[in-house]
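Using only what follows, build the 3D model:
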Amino acid sequence: MVKSFQGVREAPIKKSSQPLLVSDHMSTNLVTFHPNDTIDHVIMAMTKKNISGAPVVDEDGNLVGMISEGDCLKEIVKGQYTNTPKFPGSVEEHMTKEVITMPPDISIFDAADQFLTLRIRRFPVVKNGALLGQISVSDIIRAMPKLKASTWGKY
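The predicted structure follows:
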């Protein structure tokens, strides 16, 4: 009797059809601002939309910064000294210009690790300078119940 032995072989890893990339879970319908918008405009829009920050884009849709409630506070404090309830300062004056971004094609597990490491609650998702969306800690958390246990450990 002849036995055939092919040696140890690894079972091929099946590609998951689960949406596991940042691009599958990011928000794309974003409120954005322009560098020449006023802080008055930002405060009104953020209050109306119940958001705490937003990307700042140029005319071509490229990310140039982020503006947050904290950035707006700087103009509010300045308004106290000038004794005016108006906040005419520009977004460009107060926005964060060095923004940490995330590419759309990384896994949500790598994104989760970045959230923990950098202690940031949201990242703009950018490809070739263009703003595609935004991923937040909440987006990652909402994705978890949708994943199948059978392919969980393969990423």
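
Going by C-alpha atoms from here, please, whenever you check contacts or count neighbours.
Noted.

where's M46 relative to V31, distance?
According to Cα to Cα, to the nearest Å, M46 stands 8 Å off from V31.

Let's see this one next, to set against the first:
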Amino acid sequence: MILARDIMTTDVVVVHPEDPVGDVVKLFLEKGITCAVVVDQKGKLQGIVTDGDIMAAIRQRRPVYVDLFNSVFVLEDTSDLNAKIKTLTFRPVKEIMTRKVITANEEATIAEVAGLMTDHRIKQVPITSQDRLVGLVRRHDIVQAVARNTP
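Below is the predicted model of the structure:
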């Protein structure tokens, strides 16, 4: 039986809640990754930030309300996309990260971790021990484990 501890990556890229999003984006590009686990100064899991979180933050649109002849119309936000992206780079990660993180422990089976990914439509699962990050299992790790164990 293959367990999470057998396939997890232990060299996990971590960031802190106050880190600017722009620094995280640079880290993603430098390391060729699409997510980082957010931990506090004591290493306690706070959240996860993914390329999807960044895309969602860019996509956020604030509606513009116009009151005309006692009727309210909602118009699309026409703010400049470049300005929005520039502003995003200075925002702290805690403003865009996913706070409700699906985790597993080191003793979880590969099937349990794969089930979490499928059920929650996520691409990675942080592995924790006593609320502390010890590893990360990505889809790729599971596929590699299956390939290694296929005759």
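
Quick TM-score on the pair, please.
TM-score of the superposed chains, computed with TM-score structural alignment, normalised by the length of the second structure, equals 0.76; 131 aligned residues with a Cα RMSD of 2.3 Å.

where do the strands sit along the second structure?
In the second structure, the strands defined using DSSP state E lie at 14-15, 35-39, 45-50, 64-68, 71-75, 104-105, 124-129, 132-138.

mind checking which of these is nearest I96 of the second structure?
The closest of these to I96 of the second structure is strand 45-50. By Cα to Cα, the value is 7.3 Å.

with the first structure superposed, average distance for that closest one?
Averaged over the aligned pairs, strand 45-50 of the second structure sits 0.7 Å from the first structure after superposition, using mean Cα distance after the TM-score superposition for the first structure.

For that strand, name the packing helices and strands.
Contact here means 3 or more Cα pairs under 8 Å, 6 or more residues apart in numbering; DSSP states H and E; on that basis strand 45-50 of the second structure packs against strand 35-39.

Residue range in the first structure corresponding to the strand it packs on, please.
The alignment of strand 35-39 of the second structure onto the first structure (TM-score structural alignment) covers residues 53-57.

Check stretch 102-109 of the second structure too.
The counterpart of stretch 102-109 of the second structure in the first structure, using TM-score structural alignment, spans residues 100-107.

ok, the residue nearest to the spatial centre of the first structure to T38 of the first structure distance?
The residue lying closest to the centre of the first structure (Cα atoms, centre = their mean) is F123, at 2.6 Å. Using Cα to Cα, F123 of the first structure is found at 23 Å from T38 of the first structure.
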